[in-house]
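A.B. asks: next comes the sequence, and after it the predicted model I'd like to discuss.
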Amino acid sequence: MKSLCVYCGANPGATPRYAEAAQALARALVDDNVALVYGGGKVGLMGVIADEVLRLGGEVTGVIPTALVEREVGHTGLTRQFIVKDMHERKAMMAQLSDGFIAMPGGMGTLEELFEMLTWSQLGIHAKPIGLLNVEGFYDGLVGFIEHAQGQGFVRPQHAALMMVEAEPAALLRRFKSAA
């Protein structure tokens, strides 16, 4: 794996543990010589992980729509920054640049990006690993819902298994490597 896309909140969340996990994931990426691809923002967990990867000497590629640059939330110190037309172009470029996807705690945008990559994998559009960094049990409810949807016949077991879930960054990266 040369680069991983990380989806995460544009807010810091309710506990400092989320930022600590973003920093830990940044360290794990740099230790494994894996570049970060992310949404290009300087705020929230997005800013935390980008700043930490850069501080540790790693590479960071941001992909941000023009509308968000204009709101002054774009990070200005990245290794590479692509400014794109809209969110659709952003997601497609992030997917193209990445060898896998990790969702950290985040809001609606994080969930939307995660589920798009899961759907693309289910449809055979890509075969890249997808994981949840389940910090402090943040995604326990989502994991339970996927299990419920599977039990109700809406999600096949092999599709539910596409989503690797770990509480620690290093454990998730090890699973990604073993899946490759």
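C.D. replies: Sure, I can see it. Residues are numbered from 1 along each chain as shown.

A.B. asks: only C-alpha atoms from now on, for both contacts and neighbour counts.
C.D. replies: Fine.

A.B. asks: tell me the contacts of the closest residue to residue 43 other than its chain neighbours?
C.D. replies: Distances taken as Cα to Cα, 6 or more residues apart in numbering place residue 10 nearest to residue 43, at 5.4 Å, with adjacent residues excluded. Contacts here follow Cα atoms under 8 Å, 6 or more residues apart in numbering; on that basis residue 10 touches 41, 43, 44, 45, 46, 47, 106.

A.B. asks: so how far is residue 30 from residue 84?
C.D. replies: 26 Å (Cα to Cα, to the nearest Å).

A.B. asks: mind listing the strands for the protein?
C.D. replies: 3-7, 35-38, 60-65, 80-84, 101-103, 130-133, 163-166 (DSSP state E).

A.B. asks: now the ones you listed in CSV, with distance to residue 91 and mean neighbour count?
C.D. replies: Output for those, formatted as CSV (distance: least, Cα to Cα, whole Å; neighbours: other Cα atoms under 10 Å):
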stretch, distance to residue 91, mean neighbour count
strand 3-7, 10, 25
strand 35-38, 10, 26
strand 60-65, 8, 24
strand 80-84, 10, 17
strand 101-103, 11, 25
strand 130-133, 15, 25
strand 163-166, 18, 19
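
A.B. asks: next, the one to line up against it:
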Amino acid sequence: MTVTVFCASSTRVDGRHVAVAAEVGAELARRGHTLVTGGGVQSCMGAVAAAARAGGARTVGVVPAGMPASQEVPDGANDELVLVSDMRARKAEMDRRADGFLVLPGGIGTLEELLEIWVARTLKFHAKPIVILDPHGVYGRLRELMEHLLDEGFNRPAAVEAVHYAADIAAAFDHLEAEHRLLSAALQQT
């Protein structure tokens, strides 16, 4: 399975989030998956890729040409480093390669990536599993907001149900794998 991980590349991130990202990379490798990230070497993004490679996983980084080094430094150790024209092309390439999405805490860039794939799944442009791994409760208010939008009539139940939340790394991967198996079986029957 190829798992696209959306996460922080900010160097200001608390070390506990970087540690979780490294654990995610190690678990991904242990399970024999391929990793796709935004291709940066810093912070959570760099940690997940380095740990995945250390465990023997194949890593793919997707980097926009012309990204300022002050924002993100490309990780040249990736097995494949894909250069794309801009941020929209980056997300499209990461989405295209994914069998499933794992979202770690991050800033507005991570939220943009999450919301785009969430909307696409809700509108049935894809059926790939989306898991938000949130062991420290960073996305608690986002979850509450989505429930509130449902209560107010702005969200449909399908939108809220399109994303699975996990606080545990193994549970996050278990869900991704189970959903991927179901999707694969359904595609084989058509």
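C.D. replies: That came in fine, so what should we check first? Computed from a predicted structure; not experimentally measured.

A.B. asks: identify the residue of structure 2 aligned to the residue nearest to residue 43 of structure 1.
C.D. replies: For residue 10 of structure 1, the aligned position in structure 2 is residue 9, judged by TM-score structural alignment.

A.B. asks: ok, residue 99 of structure 2 - contacts?
C.D. replies: Listed by Cα under 8 Å, 6+ apart, the contact set of residue 99 of structure 2 reads 1, 2, 3, 4, 128, 129, 180.

A.B. asks: how far out from the middle of the chain is the lengthiest helix in structure 2?
C.D. replies: Across structure 2, the helix with the greatest residue count (assigned by DSSP state H) is helix 169-189. Averaged C-alpha coordinates place helix 169-189 of structure 2 at 15 Å from its chain's average position (Cα atoms, centre = their mean, to the nearest Å).

A.B. asks: pull the residues that contact it.
C.D. replies: Counting by Cα under 8 Å, 6+ apart, helix 169-189 of structure 2 makes contact with 1, 23-24, 27-28, 99-102, 127-133, 164-166, all of which sit outside it.

A.B. asks: try it again at 10 Å.
C.D. replies: Here helix 169-189 of structure 2 makes contact (Cα atoms under 10 Å, 6 or more residues apart in numbering) with 1, 3, 20-21, 23-24, 27-28, 31, 99-103, 127-135, 164-166, 168.

A.B. asks: that one vs strand 2-6, what angle?
C.D. replies: Helix 169-189 of structure 2 and strand 2-6 are oriented at 130 degrees to each other (axes from the mean of the first three to the mean of the last three Cα atoms, to 10 degrees).

A.B. asks: residue 107 of structure 2 contacts residue 11, doesn't it?
C.D. replies: No: applying Cα atoms under 10 Å as the test, residue 107 of structure 2 and residue 11 come out as separate, 11.7 Å apart.

A.B. asks: closest one to residue 148 of structure 1 among the strands of structure 1?
C.D. replies: strand 163-166 (14.7 Å; Cα to Cα).

A.B. asks: in structure 2, which spans are helices?
C.D. replies: Counting by DSSP H, structure 2 has helices at residues 15-30, 43-54, 87-97, 108-122, 140-151, 157-161, 169-189.

A.B. asks: tell me the most buried of these?
C.D. replies: helix 43-54 (a mean of 25; mean count of other Cα atoms under 10 Å).

A.B. asks: any idea how far it is from the chain center?
C.D. replies: The answer for helix 43-54 of structure 2 is 13 Å, by Cα atoms, centre = their mean.

A.B. asks: identify the residue range in structure 1 corresponding to that helix.
C.D. replies: Matched against structure 1 by TM-score structural alignment, helix 43-54 of structure 2 falls on residues 44-55.

A.B. asks: quick one: average offset of that stretch versus structure 2, please.
C.D. replies: Compared with structure 2 after fitting, stretch 44-55 of structure 1 has a mean deviation of 0.8 Å; criterion: mean Cα distance after the TM-score superposition for structure 1.
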